[in-house]
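Participant: Using only what follows, build the 3D model:
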Amino acid sequence: MNTKAITLSLFCIGFLACAQEDTTIQTLENDYEHEVVIDDIDIAWGMDFFKDGSFLATSKEGQVFYHKNGTTTKVADIPNVYNRGQGGLLDVKIHPDYPKKPWVYMTHASTEGEEEGGHTALVRAKFINGQMTDLETLYKASPNTTKGVHFGSRLEFDRDGYLYMSIGERGAREVNPQDITRDGGKIYRFHDDGSIPEDNPFYMLENSKKAMYSYGHRNPQGMEIHPKTGEIWVHEHGPRGGDEINIIKKGANYGWPIISYGINYDGTEFTDETSMAGMEQPFYYWVPSIAPSGMTFVTSDKYPELKGNILAGSLKFQYLEHLAIDENGVQKREKLLDKIGRIRSVEQSPDGFIYVGVEGVGVVKMLPKS
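Facilitator: From the prediction side, this is the model:
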């Protein structure tokens, strides 16, 4: 076993700092209270808010729910959902120009295609007066596979109106993430009608996936636009250690699986490299893995102690992580809503409150401290 493997083994029950400043996560003496807003969604995988404070939430099983004025209504059953393992109905994003453009976008593991199994699809539908209609598929990754892992998938609009989508590498790390002719392990960029921008970095290359914007990703399940810079930030699952936060750059290679701060789940290693020329370094990485899902930047005055920072859900350790950040990286980590359950999604509402999707609980509202 080489130096990297020994180091990772020694720190398997703690956080591996390496060049990073942060070494510990703090547990709050007085944690946040919360109230359950929706209790009839087992896995609230994604949610997004309308300007009036109402919101849509997806259930991994395939249903879309609309919550307004304390009432929750099922508004759609999405067809062709491949609900297996990590697959199912995933994220939801409302068009930023809603209601002028009354579109709602969703990603799901889809059975569409000739092969057995599924792969991630991007769809959109109109949502008017509480009714969802005109569902259409904008993009469908291929080929399908019966593997139940690494579908991604998050959605985000940038300030120029482009729509970004993440897709995991579908458990095929040796072939998908580094190959620009194959779907999987990528961040994609679209126009809002699903067409592909001609200035995408690989658009002109023969046999490339034209929608691809960056590559070398493992399984990105958090995506958010930075409120000040407008950059698209993602976090993604590593294997045993090596979860990452990355700032997405046009045409960039994020290294998976050639470079990584993680090792295999059985303790063996798959690469000796944590850096390489031409491959991006993460803004931050976790060792051990927290299994991050869902991410938001806090801009609200409701939580002044969190403002300007990142919140990310932890599936593995069942808390919401607060990462205090500056231009040099993460300066502090704190557990919020500790032991609440496997956190799948987190969003800030227009009125500034934080809402969290928790497996087996539903959607909860995190209450500010008095």
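Participant: going forward, measure contacts between C-alpha atoms and count neighbours the same way
Facilitator: Will do.
Participant: which ones are touching Thr221?
Facilitator: Not Thr; residue 221 is Gln. Going by C-alpha atoms under 8 Å, 6 or more residues apart in numbering, Gln221 touches Gly152, Ser153, Arg154, Ser166, Val234, His235, Glu236, His237, Pro292, Ser293, Gly294.
Participant: The structure of the following sequence is requested for comparison with the preceding one:
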Amino acid sequence: MRHRLRHPRWITALALVLATALANAQTLRLDSAQGKLAVSTVATGLDTPWSLAFLPDGRMLVSERVGRLRIVGADGVLSASITNVPPVHASGQGGLLDVVLGPQFAADQRIYFSFAQPTARGVRTAVARARLDADATPPRLSEVEVIFAQQDDPPGGHHFGSRLVFDDAGHLFITLGERYHSRERALALDSHLGKIVRIHPDGRVPGDNPFVRRADALPEIWSYGHRNVQGAARHPVTGALWTHEHGPQGGDEINIPRAGANHGWPEITFGREYVTGWRIGEGSARADVAAPVHHWTPSIAPSGMAFYTGALFPAWQGNLFVGSLKFGMLARVVLKGERVVSEERLLTEIGNRIRDVRQGPDGALYVLDETEGRILRIAPAN
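Facilitator: All right, here's what the predicted structure looks like:
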């Protein structure tokens, strides 16, 4: 007769201890002005994650800059790469960038994503929409359609911008960098470089865009004079678009880009040249240029942006959260109307490049840790 093997009690106890230690190792307890935070690892194994969007069932859609879209389950398991993503220029700062759900996703399963699109002459920022079949094996896109592409396509791998935000009326705002070496084109209204554009979800131009009746301007343009806008979110009360953009060495800006506004780059800026440290342009203010709500000097290299409206952190409601690539932290920006009154720097103990920040359906904050290729969840420790 075979005897069933029995584990000694000490082995079982050790297994429990190890399981507890592993769970604790996945959750850090960090300080904040509102008490202890529990920062837990939700998923690992991502390659340069860039953007995060929550599906209605709680799963996450994540873009990887190398050109992959993934679905991340509630258990942290990564799907196979979603098929039919168009070719991307995955070099330098370029690649597969932002991803958001369409305003009618529940009915049509459409997602929208931005990417560095290779062309015969160079590369440009483009935006596509597609239907997502998240439950196929592997998950796939269908009806992929490019709805916008920059007219300008210079060579190089810098300053693609590329955040996507829908407003209440269903218009799509697209933020566009000036591609670094073409910065003077940020003020040219016949160029998409250094602009924020506003279109309908199918790519048509709204008739009330600010330059739609000007023969010397591209009708998609909403605002201009931007450098490299990598953060964008709608204000939860006013519905206004808020953005932030990278400045050189200094002058990272938080802006509220209104219709037709000139934001000054490269003539008006707090930034300075990288090598020489010389002043850029003619100063930091001018009457015809929209002043930033806030600026960081020295630069924090901002990335990702979200307003907090959840119930887990009542004291944080209405705060603006901005990731930092340079200082490896998450900035909690406290506002009074359109004025910044204070800032708290979170996750400094981790010190990794924060690429994106989003509020989850559970009221927690979720950030993409680009350095370690993981998703972190931030919730109260108690």
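Participant: Superposing both, give me the TM-score.
Facilitator: For this chain pair, the superposition-based TM-score is 0.88 by TM-score structural alignment, normalised by the length of the first structure; 342 aligned residues with a C-alpha RMSD of 1.7 Å.
Participant: and which of the contacts of Gln221 of the first structure is nearest to Gly117 of the first structure?
Facilitator: Gly152 (15.7 Å; C-alpha to C-alpha).
Participant: just checking, that closest one touches Lys186?
Facilitator: No. Contact criterion C-alpha atoms under 8 Å: Gly152 of the first structure and Lys186 do not qualify, at 9.3 Å.
Participant: Find the residues that touch each one of the two.
Facilitator: Ser166, Ile167, Gly168.
Participant: Name the nearest residue to the residue mapped onto Lys68 of the first structure from the second structure, ignoring sequence neighbours.
Facilitator: Aligned counterpart of Lys68 of the first structure in the second structure: Gly73 (TM-score structural alignment). Nearest residue to Gly73 of the second structure in three dimensions, chain neighbours excluded: Arg59, at 5.0 Å (C-alpha to C-alpha, 6 or more residues apart in numbering).
Participant: Can you find the partner of the one you found in the first structure?
Facilitator: Using TM-score structural alignment, Arg59 of the second structure lines up with Ser54 in the first structure.
Participant: Give me the neighbour count for the alignment partner in the first structure of Leu346 of the second structure.
Facilitator: Here Leu346 of the second structure is matched to Leu336 in the first structure, going by TM-score structural alignment. Burial of Leu336 of the first structure is recorded as 23 neighbouring residues (other C-alpha atoms under 10 Å).
Participant: you'd agree Leu336 of the first structure is up against Tyr32?
Facilitator: Yes. Using C-alpha under 8 Å, Leu336 of the first structure is in contact with Tyr32, at 6.6 Å.
Participant: Show residues contacting stretch 307-326 of the first structure.
Facilitator: 222, 289-301, 306, 330-346.
Participant: circling back: residues touching the match of Lys68 of the first structure, list them.
Facilitator: Gly73 of the second structure neighbours (C-alpha under 8 Å, 6+ apart): Gly58, Arg59, Met60, Ser79.
Participant: Report the buried members of those residues.
Facilitator: Using 16 or more other C-alpha atoms under 10 Å as the burial test, the contacts of Gly73 of the second structure include Arg59, Met60, Ser79 as buried.
Participant: just the strands in the stretch 151-300 of the second structure please.
Facilitator: Assigned by DSSP state E, counting those that start in this stretch, the stretch 151-300 of the second structure shows strands spanning 164-166, 172-175, 195-199, 221-224, 229-234, 241-245, 252-255, 294-296.
Participant: Can you lay out those strands as CSV showing distance to Phe105 of the second structure?
Facilitator: Shown next, in CSV, are the strands of the stretch 151-300 of the second structure (distance: least, C-alpha to C-alpha, whole Å):
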stretch, distance to Phe105 of the second structure
strand 164-166, 12
strand 172-175, 14
strand 195-199, 18
strand 221-224, 25
strand 229-234, 18
strand 241-245, 21
strand 252-255, 29
strand 294-296, 34
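Participant: right, so of the ones you listed, which gets closest to Ile11 of the second structure?
Facilitator: strand 229-234 (50.3 Å).
Participant: Val127 of the second structure -> the first structure?
Facilitator: Using TM-score structural alignment as the criterion, Val127 of the second structure maps onto Leu122 of the first structure.
Participant: How many residues are close by its match?
Facilitator: 24.
Participant: give me every residue that touches it.
Facilitator: Leu122 of the first structure makes contacts with Tyr105, Met106, Thr107, His108, Thr137, Leu138, Tyr139, Lys140, as judged by C-alpha under 8 Å, 6+ apart.
Participant: The helix or strand that contains it vs the second structure, average offset?
Facilitator: Using DSSP states H and E, Leu122 of the first structure sits within strand 119-128. Taken over the aligned residues, the distance from strand 119-128 of the first structure to the second structure averages 0.9 Å (mean C-alpha distance after the TM-score superposition for the first structure).
Participant: what angle sits between that strand and strand 163-167?
Facilitator: Counting by axes from the mean of the first three to the mean of the last three C-alpha atoms, to 10 degrees, strand 119-128 of the first structure lies at 140 degrees to strand 163-167.
Participant: Buried ones in strand 119-128 of the first structure, by neighbour count?
Facilitator: Neighbour counts over strand 119-128 of the first structure (16+ other C-alpha under 10 Å) mark His119, Thr120, Ala121, Leu122, Val123, Arg124, Ala125, Lys126, Phe127 as buried.
Participant: same deal with stretch 40-60 of the first structure?
Facilitator: Those buried within stretch 40-60 of the first structure under the rule 16+ other C-alpha under 10 Å are 41-50, 54-60.
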